[in-house]
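Colleague: predicted coordinates and the sequence they were generated for:
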Amino acid sequence: MERMAFVLGIKPEALPEYKRLHRETWPEVIEIISAANIRNYSIFLKEPENLLFAYWEYHGTDFAADQAKLAKEPRMQDW
């Protein structure tokens, strides 16, 4: 298992849509993320700085390949 994280700044005008999407995360999206060997995915938003911090545990052997699969998933693209 490998622990991974990233930090991202969010534009103030994008915050309402970001919050809506994450409040109403589709169950299929969660299943797809899990199928990509990602567990314990947590996202934190620090306001008023609008900094997002995401953390997860990767349980696979080829992160790049799993991320490529995620990128190709139609439901991920829709969401």
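Modeller: Yep, that arrived. Numbering: from 1, shown residues only.
Colleague: rest of the way, CA atoms for contacts and neighbours
Modeller: Fine.
Colleague: against Arg23, how distant is the closest residue to Gly9 other than its chain neighbours?
Modeller: In space, not counting the residues next to it along the chain, Gly9 is nearest to Leu51; the distance is 4.6 Å by C-alpha to C-alpha, 6 or more residues apart in numbering. Going from Leu51 to Arg23 by C-alpha to C-alpha, to the nearest Å gives 17 Å.
Colleague: here's the one I want to compare it with:
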Amino acid sequence: MMKRIAFKMFLHQGFEEEYKRRHKEIWTELKVLLKESGVEDYSIFLDEETHILFGVLKCSNELRYKDLPLQPIMQNWWEYNKDIMQTNEDNSPKSISLEEVFYLE
């Protein structure tokens, strides 16, 4: 069963174009890891007024998805992006899960 997951992250002001550039050039190894972890239909939206990033994805394997933070490729991606967004001590993006309150099938 596919689970829909949504969350928000926080971009530093002035780094909108850099964030877009880095994601246009996302590492092939990271794309492969995400897909192997059951991630599909993944989008990130930017609210340019608040600098909040909204991530939305579908996941077919929650256990593998929850294991992503342990993967070196993911940790390297976080390290690469820590200068342009709010992060935790382990360099992971500060992220808040969002509750789904409506879905039109």
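Modeller: Looks like it arrived, so ask away. Fair warning: this is a prediction, and the values are worked out from it, not measured in the lab.
Colleague: Leu51 and Arg23 of the first structure: who's more crowded?
Modeller: Leu51 (15 against 9; other C-alpha atoms under 10 Å).
Colleague: how close does the residue of the first structure most remote from its centre get to His59 of the first structure?
Modeller: Relative to the centre of the first structure, the most outlying C-alpha is that of Pro48, 20.7 Å out, by C-alpha atoms, centre = their mean. Separation of Pro48 of the first structure from His59 of the first structure (C-alpha to C-alpha): 33 Å.
Colleague: then Ser42 of the first structure?
Modeller: Taking C-alpha to C-alpha, one finds Ser42 of the first structure at 15 Å from His59 of the first structure.
Colleague: look at the two and report which has more neighbours.
Modeller: His59 (15 against 11).
Colleague: in the first structure, which spans are helices?
Modeller: 15-23, 27-35, 63-72, 74-78 (DSSP state H).
Colleague: and the second one, how far from the second structure on average?
Modeller: Here helix 27-35 of the first structure, set against the second structure after superposition, deviates by a mean of 1.2 Å using mean C-alpha distance after the TM-score superposition for the first structure.
Colleague: same check, this time on the first one
Modeller: With both structures laid over each other, helix 15-23 of the first structure and its partner residues in the second structure are 2.0 Å apart on average (mean C-alpha distance after the TM-score superposition for the first structure).
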